[in-house]
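# predicted model and sequence follow; I will ask about them next.
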Amino acid sequence: MTTRNECQDSGDEPAALLQPSRRRFLQSAAAAATVGAAPHLRADAQTPAAPAARVPDSVPPRPVTLTVNGRAYTLQLEPRVTLLDALREYAGLMGTKKGCDRGQCGACTVIVNGRRINSCLTLAVMHEGETITTVEGLASNGVLSPVQRAFIEHDAFQCGYCTPGQLCSATALLDEFRNGTASVVTADVRTRPARLSDDEIRERMSGNICRCGAYANIVAAIRAAHEGGGQAANVRSIVHRMTDHGNA
């Protein structure tokens, strides 16, 4: 005769078999992961190592002669040196500023053969035999140019970092206008602009950014220089005037 205890034991046994232990489950999962990763491990072991990248031989510097502000500079430059770095780091002309170094701000503007360019976007070796003018070359024999004088009279700068590029760009702008070069806002590009309006100035100076926001005074200064309001002045007299104004 089957006892009560025997009936209970026979009923519990299948339930125990259907509930594996936690240790057995973990062991099975680990074994499955190992089997699945084995083909990938063999493939990685059989993949040959990529050859080491060959470092290109450096090009030695060579003499490059640049004519800057009427003076010849013979510099030992690598072909990859930009005109901006050549002026600042090799020729010692620190007036030209490095702003974005990507041709977006205009702080590095210089004049090459009468044409304004971003010196950070061109190589120095490309300008041998050309005439380069930086902000240091705008004044002549201690006398400020009309554009420089107008910038001072109209307070066309604040921190002054962008000012060298602004001055070079404005100087070239006036020459371009006198030569009849049209701009995007010129009514008829087939004829010379009738006058140098504020819209013309803003468009032609759009490549030069002033982060201080002195745009209104910059436009006024260029207009004054164009109309003859920015007459040449002695550098010492201007500095003396600014010093007195600061002391007042």
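Sure, I can see it.

# for the rest of this, base every contact and every neighbour count on C-alpha atoms.
Noted.

# is Leu93 in a helix, a strand, or coil?
With DSSP: H, G, I helix; E, B strand; the rest coil as the basis, Leu93 sits in coil.

# show me what contacts it?
87, 136 (C-alpha atoms under 8 Å, 6 or more residues apart in numbering).

# how near is it to Gly213?
Relative to Gly213, Leu93 is positioned 26 Å away (C-alpha to C-alpha, to the nearest Å).

# how about Arg202?
From Arg202 across to Gly213, the span is 13 Å (C-alpha to C-alpha).

# these two: which has the busier surroundings?
Just comparing Arg202 and Gly213: by other C-alpha atoms under 10 Å the higher neighbour count belongs to Arg202, 17 against 12.

# adding another structure so you can compare the two:
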Amino acid sequence: MNHASWVTVTCTINGAPYQFTLSPATPLSDLLRTQGLLSVKQGCCVGECGACTVLIDGTAIDSCLYLAAWIDGKEIRTLEGESVGGELSAVQAAYAKSGAVQCGFCTPGLVMATKALLAKPHVKPFTVQEIRRGLAGNLCRCTGYQLVVDTVLTLEKEQERND
């Protein structure tokens, strides 16, 4: 393999610094999975299902469509970075408590997309349509979505109480 065209990138993943030398054609989802970050699911690999959603500088991104060469200087967060000291994040705990998860395949992507959605400035409270639009890129075959929407509404109310 001709390594002359490879690129070197430096980034932060879940708070830890990393440096990689890689092919410019490597999808970020592939890179993250080789690092043991298996919450980054490989569903459709064409940006349709959201199972590979990660946060890049706080924005929810389908990592199957995002080239790893573009992460230079960026902060990447995966579901593995959400639990601190074995404790679930507020978003993870809300999903578990509400029963908004079933098989779990889509859950990491939904959690990360929800985290990004709740961080966006918006007129409160969210409408159901705003939540559905905000999570539209994350497909789930099990839940029917209503519990997901209810979970986001509950999280938003908790955020308001804590502000």
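Good, I have the coordinates. Small disclaimer: the values here were computed from a predicted structure and weren't measured.

# where does stretch 94-106 of the first structure end up in the second structure?
With TM-score structural alignment applied, stretch 94-106 of the first structure matches the range 38-50 in the second structure.

# what comes into contact with that stretch?
For stretch 38-50 of the second structure, contacts defined as C-alpha under 8 Å, 6+ apart pick out 29, 32-33, 51-54, 62, 64-65, 78-80, 105-106, 108-110, 137-139.

# now that stretch: buried residues?
38-42, 45, 47-50 (16 or more other C-alpha atoms under 10 Å).

# same question, stretch 7-22 of the second structure
Within stretch 7-22 of the second structure, the residues that count as buried by 16+ other C-alpha under 10 Å are 7, 9-13, 20, 22.

# what is the nearest of the residues you listed to Glu158 of the second structure?
Of all the buried residues of stretch 7-22 of the second structure, Glu158 of the second structure sits closest to Ile13, with 27.3 Å by C-alpha to C-alpha.

# corresponding residue for the closest one in the first structure?
Ile13 of the second structure maps onto Val68 in the first structure, by TM-score structural alignment.

# what number of residues lie near Met112 of the second structure?
For Met112 of the second structure, using other C-alpha under 10 Å, the count is 27.

# what lines up with it in the first structure?
With TM-score structural alignment as the criterion, Met112 of the second structure matches Cys168.

# and its match, how far is that from Ala150 of the first structure?
Distance, Cys168 of the first structure to Ala150 of the first structure, by C-alpha to C-alpha: 13 Å.

# which residue in the first structure lines up with Lys97 of the second structure?
With TM-score structural alignment as the criterion, Lys97 of the second structure matches Glu153.

# number of nearby residues for its match?
As a burial measure, Glu153 of the first structure scores 17 neighbours (other C-alpha under 10 Å).

# check Leu121 of the first structure too.
Neighbours of Leu121 of the first structure using other C-alpha under 10 Å come to 15.

# do the same with Ile132 of the first structure
Ile132 of the first structure: 21 neighbours (other C-alpha under 10 Å).

# quick check, it in a helix?
No - per three-state DSSP, Ile132 of the first structure lies outside any helix segment and is strand.

# quick one: contacts for it?
Neighbouring residues of Ile132 of the first structure by C-alpha under 8 Å, 6+ apart: 66-69, 110-113.

# out of these, who's nearest Val35 of the first structure?
Val35 of the first structure lies nearest to Val110 out of those, by C-alpha to C-alpha, at 68.1 Å.

# which bit of the second structure covers stretch 216-226 of the first structure?
By TM-score structural alignment, stretch 216-226 of the first structure lines up with residues 146-156 in the second structure.

# superpose on the first structure and give me the mean offset of that stretch.
Following superposition, stretch 146-156 of the second structure is found to deviate from the first structure by 1.1 Å on average (mean C-alpha distance after the TM-score superposition for the first structure).

# residues of that stretch that come out buried?
Within stretch 146-156 of the second structure, the residues that count as buried by 16+ other C-alpha under 10 Å are 148-156.
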